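Trainee: Only the shape, not the letters, is given here:
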């Protein structure tokens, strides 16, 4: 009898794999992504009939648009379709995918009534998830080895969060900073990237305990990646500061000018009582103090104004005014013009055009007083006054640098994705799921 039960189970399992076109490893390796969290309602629509399962009951709903909400602790689509506290939403075989808030998702959706609010989680095959998220982190025209390295890093990151969140209702959120997820579709997925993801199928980076690593990445570090001990305040063996090769990045060097009024307004919205700014304190990159990490990134900055003084992190400052990274110097004052517009006249003295002549002041030609007390940047309140940020890199500076990986391959076309990963995540091993 026991033998018969086992055979029946194996046959059913084989049918499951065949019916959905998945291998055993694929069927098991689902990632749970929270799409809607703590909301009162969500729109579910489909261009075909679709299936809703609540407990052991299955219903086929006609194509159309429905507004999922909660009534007396139960999930309700409309007056005719009320369910329990948990439902799953599936496409019928060969039919259109159901949409959540106008976005399509592979796999299936699971909705829960969670303390009076709706939680919707997408259960999706990990490889399909990667095909959706990776195109936003890379370019199809980049070297194959770079994209493969990014695929392995993304898979490692997803598996890391799947492991640490195994007792929670989801592994990642759709707005995760490392792997933002917008579902599926031709606008999102790129065939060239998907092909290279498949070339690394099942591969991830493992730490000394053979566990998937939190393989965070950055776009460009400005020449030197950051260590987790500086960025997070805790050491991570595989997130050390290493040389970067990102000099071709468009963000290798950047400049951003901000009016004091803009910064004052953003600070006020965050609840900081500063008033009108009159000074900013930050040590210079070439003479760093405790307000910077060992690579020069800003740990904190001190802002003083008519109503008080605040100390905020470099990461928060970058977030509220949209700086590309926390690796920056700054200056204050009324900046001189970088160009002078000179009129062009014809032989009769009539203006027929103009030409811009570069007159930007070189750093070593600036007034001596502007280089004194270099950690203190004063503001006078002048109409044209600006806070000028001179920065390097884009992103946190942690982990694999996309532009740096590209630079490694450009410098040596024989560089492999395994070598890229070994450089940016020292001490890890490339593992393949059996």
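Mentor: Received it, and whenever you're ready, just let me know what you need. The shown structure was predicted, so the numbers you read here are calculated from the model rather than taken from an experiment.
Trainee: contacts, neighbours, all on C-alpha from now
Mentor: OK.
Trainee: Show me what the biggest helix by length in the chain is packed up against.
Mentor: The longest helix of the chain (DSSP state H) is helix 144-164. Under the contact criterion of 3 or more C-alpha pairs under 8 Å, 6 or more residues apart in numbering; DSSP states H and E, helix 144-164 touches strand 30-39, helix 126-133, strand 172-173, helix 191-199, strand 203-206, helix 402-411, helix 417-424.
Trainee: Would you format those as CSV with distance to residue 52 included?
Mentor: Listed next are those as CSV, based on distance: least, C-alpha to C-alpha, whole Å:
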stretch, distance to residue 52
strand 30-39, 18
helix 126-133, 22
strand 172-173, 23
helix 191-199, 30
strand 203-206, 34
helix 402-411, 41
helix 417-424, 43
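Trainee: Format the ones you listed as a markdown table; extra columns: mean neighbour count and distance to residue 65.
Mentor: Output for the helices and strands packed on helix 144-164, formatted as a markdown table (neighbours: other C-alpha atoms under 10 Å; distance: least, C-alpha to C-alpha, whole Å):
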| stretch | mean neighbour count | distance to residue 65 |
| --- | --- | --- |
| strand 30-39 | 21 | 17 |
| helix 126-133 | 23 | 24 |
| strand 172-173 | 20 | 24 |
| helix 191-199 | 18 | 30 |
| strand 203-206 | 24 | 40 |
| helix 402-411 | 22 | 40 |
| helix 417-424 | 20 | 45 |
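Trainee: can you give me the helices for the chain?
Mentor: Under DSSP H, the chain gives helices at 2-20, 24-28, 126-133, 144-164, 191-199, 228-231, 260-269, 314-321, 402-411, 417-424.
Trainee: distance between the fifth one and the chain's centre?
Mentor: Counting by C-alpha atoms, centre = their mean, to the nearest Å, helix 191-199 is centred 20 Å from the centre of its parent chain.
Trainee: Okay, one more to line up with it:
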């Protein structure tokens, strides 16, 4: 009798406590992994976007927001599977920042989850801007294509250990992506350097820029003594002192000054830190490969993989090491 009673009590505990917990977990937040965040299935997920041009915060459906990001961030002529990969990356970035899912929003604009200004996160474009870019007919064709990419990945995000990843992306890697550690100093297991041999078709794959020595001194600081060093015929006028694991410039000595590759890129307006330098009689010539910080999803690489028949899931798992693809509820 005691065994029967104990079994009955155990069954009641299971039905009262365990089953509801499982049901609640599947009804809210991330599914199948993640913490409940209060978004019920069937409800629209609303994201609060700071509209930079209007200087106001607007609430909109998450999936509609993602469409505007994909349209602004990736060429609409790209393969559908590449656009799908971009959609998942854009949605993941948004969810990572949304207060609804435990994110901290954007500090510069209290009350907003994200900003439409690419300098503060992801770019976003509305119908008026896209029509001006593509024309009325182009807008209809490309918007339908982008909508298909977003709709067919609806609610899907990239996660690592059950949490949305920092889904950074860039235009063109130039043969190899960079790790987060070598660019920003923070190590993330899913943002590792991987080979990228599919982005040579990018119009931004390589670029050459020339600077006079006086311009170098003006932009990088007169204390570089670059003019005097070059005029004296010093072979040490410019020397790459350190390369990162992905082959980008970690540190470079210009004249008497040791600078990071990132500093030189920013101050000279170079496309990337993957560059070589040649010294002329009165100038420096920079040959850059790739465009962007080089971390995470390579957009032109994604398009190249899509042309080879790879689907968006393969593309995402290639560029974001060890991730899972998870659906959020409520979308």
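Mentor: Sure thing, it's come through. Everything quoted here is computed from the prediction, not taken from an experiment.
Trainee: And the TM-score between these chains?
Mentor: Here the TM-score for the pair of chains, by TM-score structural alignment, normalised by the length of the second structure, is 0.72; 266 aligned residues with a C-alpha RMSD of 2.6 Å.
Trainee: Kindly reformat the helices of the first structure as TSV containing distance to residue 341 of the first structure.
Mentor: Putting those into TSV (distance: least, C-alpha to C-alpha, whole Å) gives the following:
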stretch	distance to residue 341 of the first structure
helix 2-20	66
helix 24-28	63
helix 126-133	46
helix 144-164	44
helix 191-199	46
helix 228-231	44
helix 260-269	27
helix 314-321	30
helix 402-411	36
helix 417-424	47
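Trainee: Of all the ones you listed, which one comes closest to residue 183 of the first structure?
Mentor: With C-alpha to C-alpha, the closest approach to residue 183 of the first structure among those belongs to helix 126-133: 6.4 Å.
Trainee: Off-centre distance for the closest one?
Mentor: With C-alpha atoms, centre = their mean, you get 15 Å for helix 126-133 of the first structure.
Trainee: Superposed on the second structure, what's the mean shift for it?
Mentor: For helix 126-133 of the first structure, the mean deviation from the second structure after alignment is 1.8 Å (mean C-alpha distance after the TM-score superposition for the first structure).
Trainee: Read off where that helix ends up in the second structure.
Mentor: The counterpart of helix 126-133 of the first structure in the second structure, using TM-score structural alignment, spans residues 62-69.
Trainee: What lies in contact with the matching stretch?
Mentor: Contact with stretch 62-69 of the second structure is made by 44-47, 87, 90-91, 122-126, 146-147, 150-151, 154-155, 331, as judged by C-alpha atoms under 8 Å, 6 or more residues apart in numbering.
Trainee: give me that answer again for 6 Å
Mentor: Stretch 62-69 of the second structure is contacted from outside by 45-47, 91, 123-125, using C-alpha atoms under 6 Å, 6 or more residues apart in numbering.
Trainee: cool, and stretch 222-238 of the second structure?
Mentor: 213, 253-257.
Trainee: any idea which of these has the most stuff around it?
Mentor: residue 254 (24 neighbours; other C-alpha atoms under 10 Å).
Trainee: Now do the same contact list for it.
Mentor: For residue 254 of the second structure, the contacting residues are 237-238, by C-alpha under 6 Å, 6+ apart.
Trainee: how close does it sit to residue 241 of the second structure?
Mentor: Look at residue 254 of the second structure and residue 241 of the second structure: by C-alpha to C-alpha, to the nearest Å, they are 10 Å apart.
Trainee: The longest helix of the first structure vs strand 30-39, what angle?
Mentor: Relative orientation of helix 144-164 of the first structure and strand 30-39, computed by axes from the mean of the first three to the mean of the last three C-alpha atoms, to 10 degrees: 70 degrees.
Trainee: And the contacts of helix 144-164 of the first structure?
Mentor: Contacts of helix 144-164 of the first structure (C-alpha under 6 Å, 6+ apart): 171, 196-197, 204-205, 212-215, 405-406, 416-417.
Trainee: re the thing from before, residue 237 of the first structure: which of the helices of the first structure is closest?
Mentor: helix 228-231 (8.6 Å).
Trainee: The closest one corresponds to what range in the second structure?
Mentor: Under TM-score structural alignment, the match for helix 228-231 of the first structure is residues 180-183.
Trainee: how much does the matching stretch stray from the first structure?
Mentor: Looks like 1.3 Å for stretch 180-183 of the second structure (mean C-alpha distance after the TM-score superposition for the first structure).
Trainee: And the contacts of that stretch?
Mentor: With C-alpha under 6 Å, 6+ apart as the criterion, stretch 180-183 of the second structure contacts 186-187, 191.
Trainee: Just the buried subset of those residues, please.
Mentor: residue 191 (16 or more other C-alpha atoms under 10 Å).
Trainee: Need the contacts of stretch 180-183 of the second structure in JSON lines (columns: distance to residue 98 of the second structure).
Mentor: Output for the contacts of stretch 180-183 of the second structure, formatted as JSON lines (distance: C-alpha to C-alpha, whole Å):
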{"residue": "186", "distance to residue 98 of the second structure": "22"}
{"residue": "187", "distance to residue 98 of the second structure": "23"}
{"residue": "191", "distance to residue 98 of the second structure": "21"}
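Trainee: gap between the aligned partner of residue 321 of the first structure in the second structure and residue 256 of the second structure?
Mentor: When the second structure is aligned by TM-score structural alignment, residue 321 of the first structure is paired with residue 268. The gap separating residue 268 of the second structure from residue 256 of the second structure is 18 Å, by C-alpha to C-alpha.
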